[in-house]
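>>> Pasting a predicted model and its sequence here:
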Amino acid sequence: MAEALHPSESPGLLLWRATLRWQRAVTAELKPLGLTHVQFVLLASTWWLTTVAGETPSQRRVAEHAATDPMMTSQVLRTLESKGLLERKQNPGDSRARHVGVTEAGADLAARAIQVVEAADAAFFAPVTDQEKMLAVLRALAE
């Protein structure tokens, strides 16, 4: 039987701990905006898909873009709709599908929240000396 790694040598444990620290930091920054982390991710994804990419995304497309579970995505999008941040409309070509778009209030909040999260990311990842290499590693791990 192989000897167990010391926790400081376990990449999985270190990634877990770093992820939790990062999530706590982002959550704290989003709280004053009235968003949870997952609400932010789905609002920002919808905003990006509609505003930057010019799409009229379905809920499934938003889930794919955000890499989230479709059922959970549907529930969170419903919550964002109840807050007046998103609109969900029936897809005329598929009665089971819904198109999602941001409201004016949603677009304003998404823009503010993105700035807040980008600042939190910059502070969290500031100790990394080679930002390009870090991004390359994260992209590889995210695939």
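Structure's in. What do you need? Residues are numbered from 1 along each chain as shown.

>>> alpha carbons only for contacts and neighbour counts from here, please
OK.

>>> Residue 92 versus the residue sitting nearest the centre point of the chain, what's the distance?
Nearest residue to the geometric centre of the chain (CA atoms, centre = their mean): residue 41, 2.5 Å. In this view, residue 41 and residue 92 are 27 Å apart by CA to CA, to the nearest Å.

>>> Residue 45 now?
In this view, residue 45 and residue 92 are 23 Å apart by CA to CA.

>>> another structure for you, compare them:
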Amino acid sequence: MSRTSNGPTPGYLVWRLSMKWRVAVDRALAPLGLTHAQYVLMASLYGLDRTGQPPSQRELADQTGLEALYVSKLARSLDADGLIERTRDPADTRTIRLTLTGHGREIVRPAISTVSALLDRLLAPLGGREGERTDVLVRELTLLLDTPLDPS
């Protein structure tokens, strides 16, 4: 374990929390036949479904923070399972647009509820989703996520 003079480093704690969350989501979604990564892609599609235009694989990669190649691989797998549909954009045939199928919506709705309940349990020590400490945590994590990795 990485340590500073006062305890674990922030990087170590972020990594451990990330791993804890991923394992918890994988376990919670196993009965629905989804992994954490599949859930992220499908739940994002579900949320973006209201915008009208189905997102491209690239747009979904940007939205989720997943690598574009990984989104492509996940999308092919979910398409083969009948959970999403991949279609070529008529305006640019290099672009693949993604939409949930009816079956995909049936699977993702309870998955979202399951992950929501899990999030409530995880955030309970901070006062829940609406807690002031949770708001501070979200602001701080957003600041870190918005900080570019490349110093230029």
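In hand now; what should we look at? What you see is a predicted model; the values in this text were computed from it and never measured.

>>> Please state their TM-score.
The TM-score (TM-score structural alignment, normalised by the length of structure 1) is 0.89; 139 aligned residues with a CA RMSD of 1.5 Å.

>>> Who has more neighbours out of residue 45 and residue 92 of structure 1?
residue 45 (20 against 10; other CA atoms under 10 Å).

>>> my guess is that one contacts residue 66, does it?
Yes - if you go by CA atoms under 8 Å, residue 45 of structure 1 and residue 66 touch, sitting 6.3 Å apart.

>>> quick one: the strands in structure 2?
3-4, 7-8, 84-89, 92-100 (DSSP state E).

>>> Let me see the ranges of the helices in structure 2.
Per DSSP state H, structure 2 carries helices over the ranges 10-29, 36-48, 57-64, 68-80, 102-123, 132-146.

>>> what range in structure 1 does the shortest one sit on?
The reference is to helix 57-64 of structure 2. Here helix 57-64 of structure 2 aligns to structure 1 at residues 59-66, judged by TM-score structural alignment.

>>> And the matching stretch against structure 2, how far off on average?
Mean deviation of stretch 59-66 of structure 1 from its aligned counterpart in structure 2 after superposition (mean CA distance after the TM-score superposition for structure 1): 1.0 Å.

>>> Report the buried residues of that stretch.
Using 16 or more other CA atoms under 10 Å as the test for burial, stretch 59-66 of structure 1 gives 59-63, 65-66.

>>> tally of neighbours for residue 87 of structure 1?
17.

>>> Tell me the residue in structure 2 aligned with it.
Match for residue 87 of structure 1 (TM-score structural alignment): residue 85.

>>> Kindly provide the distance from that match to residue 70 of structure 2.
16 Å.

>>> and what of residue 137 of structure 2?
Distance, residue 137 of structure 2 to residue 70 of structure 2, by CA to CA: 28 Å.

>>> Just give the number of residues close to residue 13 of structure 1.
Neighbours of residue 13 of structure 1 using other CA under 10 Å come to 13.

>>> do the one 3 residues further on as well
Under the neighbour criterion other CA under 10 Å, residue 16 of structure 1 is assigned a count of 12.

>>> gap between it and residue 39 of structure 1?
21 Å.

>>> One more: residue 19 of structure 1?
Taking CA to CA, one finds residue 19 of structure 1 at 18 Å from residue 39 of structure 1.

>>> and the two? which has more neighbours close in?
More crowded of residue 19 of structure 1 and residue 39, by other CA under 10 Å: residue 39, with 17 against 12.

>>> For the more buried one, give me its contacts.
Going by CA atoms under 8 Å, 6 or more residues apart in numbering, residue 39 of structure 1 touches 76-77, 80.

>>> ok, and these in structure 2?
Using both residues aligned by TM-score structural alignment, their matches' CA atoms under 8 Å, structure 2 keeps these contacts from these: 76, 80.

>>> out of the contacts of residue 39 of structure 1, who has the most neighbours?
Neighbour-wise, these (other CA under 10 Å) top out at residue 77, 25 neighbours.

>>> counterpart of that residue in structure 2?
Using TM-score structural alignment, residue 77 of structure 1 lines up with residue 75 in structure 2.
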